[in-house]
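J.: What would the 3D arrangement of this be:
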Amino acid sequence: MLKVLLLSATLFALPLAMAEEPQAVHASAQAGMSININTASAEELAQQLKGVGLSKAKAIVAYREQHGPFTEVAELTEVKGIGQRTLELNEDTLQL
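T.: This is a model prediction of the structure:
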């Protein structure tokens, strides 16, 4: 009986032990990753910035196209839907 239990446990645990760890969903979750708010597409912004979905990301790109490149990161708060909290969440990710 003990042999059957050990064999069952081994057969059950083997696939779990052999499985690869899942990759990170957001590139910004990896240390040292940053995104240039003057060159990134709306899709890239939405994927890499916390609290920014595709709608807000499109607003960032539209603002950039209308007003020219951002001269400082804090200028993002001029975009509708982007506030100080969003900047704080992404301060280590944003670059010009």
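J.: drop to CA atoms for contacts and neighbour counts, all remaining ones
T.: OK.
J.: any idea where the helices of the chain begin and end?
T.: Counting by DSSP state H, one finds helices in the chain at the ranges 2-18, 42-48, 54-67, 84-90.
J.: from those, which stretch is densest packed?
T.: Of all the helices of the chain, helix 42-48 has the most neighbours on average by mean count of other Cα atoms under 10 Å, namely a mean of 19.
J.: which other helices and strands contact that one?
T.: Counting contacts by 3 or more Cα pairs under 8 Å, 6 or more residues apart in numbering; DSSP states H and E, helix 42-48 packs against helix 54-67.
J.: how about this one, so we can line them up?
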Amino acid sequence: MSRVIPTILTLLMMLSPTALLAAENSETIRDNGEYAGIEIRVNINTATSEELAAMLVGVGQKKAEHIVAFRELNGEFKSADDLKLVKGIGQATVDKNRERIEL
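T.: Next up is the predicted model:
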């Protein structure tokens, strides 16, 4: 019994970094959906609401429709930060998608 506990502890310590890495990877996949691991670029001035919802992290169909409606009413976005003017889009969403956004 005295040998079993140190062996179990050693195994747990060896597996912990692997478990953490797996958890991080699964979070990445959840955030990026079907496009995980692919460099994604989306032009927020020309994309449809379906494209925006599929390619931007934290943007569902409703927010994507707000982006398109805002663009149609106010003209093209001049910067990624202009997305914050759209109802439901905040700084965190812009920051998560900054590298994906094209103008």
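J.: Tell me how the two chains score on TM-score.
T.: After superposition, the two chains reach a TM-score of 0.69 (TM-score structural alignment, normalised by the length of structure 1), with 72 aligned residues with a Cα RMSD of 1.5 Å.
J.: re earlier: okay if I get the helices of structure 1 as JSON lines plus distance to residue 30 of structure 1?
T.: Listed next are these as JSON lines, based on distance: least, Cα to Cα, whole Å:
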{"stretch": "helix 2-18", "distance to residue 30 of structure 1": "24"}
{"stretch": "helix 42-48", "distance to residue 30 of structure 1": "10"}
{"stretch": "helix 54-67", "distance to residue 30 of structure 1": "20"}
{"stretch": "helix 84-90", "distance to residue 30 of structure 1": "13"}
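J.: Quick one, which of those helices gets closest to residue 29 of structure 1.
T.: helix 42-48 (8.1 Å; Cα to Cα).
J.: The closest one corresponds to what range in structure 2?
T.: Taking TM-score structural alignment as the measure, structure 2 aligns residues 49-55 with helix 42-48 of structure 1.
J.: with structure 1 superposed, average distance for the matching stretch?
T.: Here the mean offset of stretch 49-55 of structure 2 against structure 1 after fitting is 0.3 Å, by mean Cα distance after the TM-score superposition for structure 1.
J.: what sits up against that stretch?
T.: 32, 35, 40-42, 44, 59-61, 63-65, 67-68 (Cα atoms under 8 Å, 6 or more residues apart in numbering).
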